[in-house]
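Q: Quick one: sequence plus predicted model below, questions after.
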Amino acid sequence: MEDQINSFDFDYVRLEDDVRKLANDYLSEITAENIKMFSEGIKIVGETTLENYYLSIDKHYSEGIFKIRDEKVLSEFIDFATGYRFSMKSWARENEIKLKKIEVPNTERPKNLTYNKQRPAIILGVGTLAAVGVYIFSNIWIALLTELLVLGTTSKIIKKEKKLNYEFELKKYEIQIETEKEELINGLIEDIKEWLRKAETNSNELLKKFKV
């Protein structure tokens, strides 16, 4: 039966495509609302990928030719309170991909703008912008989405003002935004894959418990 356990795979190609599509749909323009929609989409993609995985396993062993023949084991496997599907849902809840609120200062043009040599200056000002970031294993993507929000808002101010040399200044922000977007997308894909691998380990342990 071990070969059958290993035959269940996540569709990582589709996962990557879905994450990149979300980025294309919502991060072409960096706004608080777009970041919120992107983060919510990431959560749905990860959780749907996992749900499709464990439901296919559940169906494999509870229906059709591979249905568990031992009635006692089958009853334990499909039990609504302790069975395989229930246990996988519990794991997903306990290891949830979380959404966390982002609050950053709103932006305004300071009188004297100076640049950090490594990245464009971030313009901070009055008020706050609220968005939602995605948390998988750490706050790293919250931090990066926060920075993207500030960079995106600042670039809008530069476009609006159109002061001397604004095109050169704007280009710096655009380059930084694209660099950080790519880091975000690749990092999220890898973290979701790692999250799914942990779920797979839990699934395999459960299947061993049910001796299938």
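A: The structure has been received and is ready for your questions. Keep in mind that what you see is a predicted model, and the values were worked out from it rather than measured. Residues are numbered from 1 along each chain as shown.
Q: contacts, neighbours, all on C-alpha from now
A: Will do.
Q: any idea where the strands of the chain begin and end?
A: Here the chain has its strands, by DSSP state E, at 98-105, 128-135.
Q: So which other helices or strands are in contact with the first one?
A: On a contact count with 3 or more CA pairs under 8 Å, 6 or more residues apart in numbering; DSSP states H and E, strand 98-105 meets helix 32-62, strand 128-135, helix 140-161.
Q: Okay, one more to line up with it:
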Amino acid sequence: MTTPLIDKAYLKTQVQEKAKLLLSEISDENLKYFTEEIKKLAEGILETYVFDIYDTCTTGAFAIKDDDVLQSFSDFNSGYQAQMLKWISDNALKVEHIEINLPKPPAETAPKTTNPLYSLGIGTVIATGLFIFTNAWVALAAEVLTIAIAYRQYTKNVTIQKHYALEKERYAHELKIKKDQLIQGLTLDLEKWLDRGKAESDRVIAFLGL
């Protein structure tokens, strides 16, 4: 049986749209919501693919004609849909949280030296990221949130912006780079996850005799 491709172009477009909507300003809540949304997006795409394959093979003009094969394919406990939903559950995308230290706010006086990035202060905040194959995107999400908070500290009033113009620009540049890396990296790994799901779908279909 020749199976259709998964629409990864739709995934990419939707991730970009959600990033544009939710990550135009980075906060712990926006990052959490974005992570939850792209998890639901990718899992929903694969689940819809599975349901479409099942419907095609069990109803309509392309339904399986052999009664024994149809029974095996549609079995509630061991059929195609049951096996695929189990695969999705066993290989679920995981929303993970990590506690990070808040960046140290700048003094409202001209600095004697350039401060390093990520100088830490008192207090913590929770960063949320998506665990796909590794925790790389969880760690990068935490870094993005740290930079975003630091950047806002350097833009909170005119005095600070005047004294720390270079630092402000440095944080803005770093934030753009890291945010782009996060969005692009998540998209690529979600595409790979969908590819693995399709490969499992093809394996199950072949195993069931189609």
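A: Alright, I've got the coordinates. Just so it is clear, the model here is predicted, and its values are computed rather than measured.
Q: TM-score for this pair?
A: Laid over one another, the chains give 0.92 as their TM-score (TM-score structural alignment, normalised by the length of structure 2), with 204 aligned residues with a CA RMSD of 1.5 Å.
Q: What is the neighbour count of whichever residue in structure 1 pairs up with Phe62 of structure 2?
A: Applying TM-score structural alignment, one finds that Phe62 of structure 2 aligns to Phe66 in structure 1. Using other CA atoms under 10 Å, Phe66 of structure 1 is surrounded by 12 other residues.
Q: before we move on, what about Leu21 of structure 2?
A: 12.
Q: same check, this time on the one 5 residues further on
A: Using other CA under 10 Å, Ile26 of structure 2 has 18 neighbouring residues.
Q: Show the contacting residues for it.
A: 144-145, 148-149 (CA atoms under 8 Å, 6 or more residues apart in numbering).
Q: before we move on, the earlier item: can you tell me which of the strands of structure 1 is nearest to Lys59 of structure 1?
A: strand 98-105 (27.8 Å; CA to CA).
Q: And Thr107 of structure 1? What does it align with in structure 2?
A: Counting by TM-score structural alignment, Thr107 of structure 1 lines up with Pro103 in structure 2.
Q: I meant to write Lys21 of structure 1 there.
A: Aligned partner of Lys21 of structure 1 by TM-score structural alignment: Glu17.
Q: so what's its match up against?
A: The contact partners of Glu17 of structure 2, taken as CA under 8 Å, 6+ apart, number zero.
Q: ok, now how distant is the counterpart of Ile97 of structure 1 in structure 2 from Leu11 of structure 2?
A: Structural alignment (TM-score structural alignment) places Ile97 of structure 1 against Leu93 in structure 2. Distance, Leu93 of structure 2 to Leu11 of structure 2, by CA to CA, to the nearest Å: 15 Å.
Q: How about Gly185 of structure 2?
A: Using CA to CA, Gly185 of structure 2 is found at 13 Å from Leu11 of structure 2.
Q: between these two, which one's more packed in?
A: Leu11 (20 against 15).
Q: who touches the closest residue to the more buried one other than its chain neighbours in this structure?
A: Using CA to CA, 6 or more residues apart in numbering and skipping the chain neighbours, the partner closest in space to Leu11 of structure 2 is Ala42 (6.9 Å). Contact partners of Ala42 of structure 2, counting by CA under 8 Å, 6+ apart, are 11, 190, 194.
Q: which of these lies closest to Ile98 of structure 2?
A: Closest to Ile98 of structure 2, out of all of these and judged by CA to CA, is Leu190, at 20.7 Å.
Q: quick one: that closest one and Ile132 touch, right?
A: Yes - under the criterion of CA atoms under 8 Å, Leu190 of structure 2 makes contact with Ile132 at 7.3 Å.
Q: Between the two, which has more neighbouring residues?
A: When Leu190 of structure 2 and Ile132 are compared for neighbours, Leu190 comes out ahead with 25 against 20, by other CA under 10 Å.
Q: Structure 1: which residue goes with the more buried one?
A: For Leu190 of structure 2, the residue aligned by TM-score structural alignment is Ile192.
Q: Likewise for Lys168 of structure 2?
A: Checking TM-score structural alignment: Lys168 of structure 2 goes with Leu170.
Q: Enumerate every residue touching that match.
A: Leu170 of structure 1 makes contacts with 155, 158-159, as judged by CA under 8 Å, 6+ apart.
Q: now that we have the residues you listed, which one has the most neighbours?
A: Ser155 (24 neighbours).
Q: wait, what's in contact with the aligned residue in structure 2 for it?
A: In structure 2, the residue equivalent to Ser155 of structure 1 is Tyr151, according to TM-score structural alignment. Residues near Tyr151 of structure 2 by CA under 8 Å, 6+ apart: 168, 171-172.
Q: export those residues to TSV and tack on distance to Ala107 of structure 2?
A: Shown next, in TSV, are the contacts of Tyr151 of structure 2 (distance: CA to CA, whole Å):
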residue	distance to Ala107 of structure 2
Lys168	13
Tyr171	16
Ala172	19
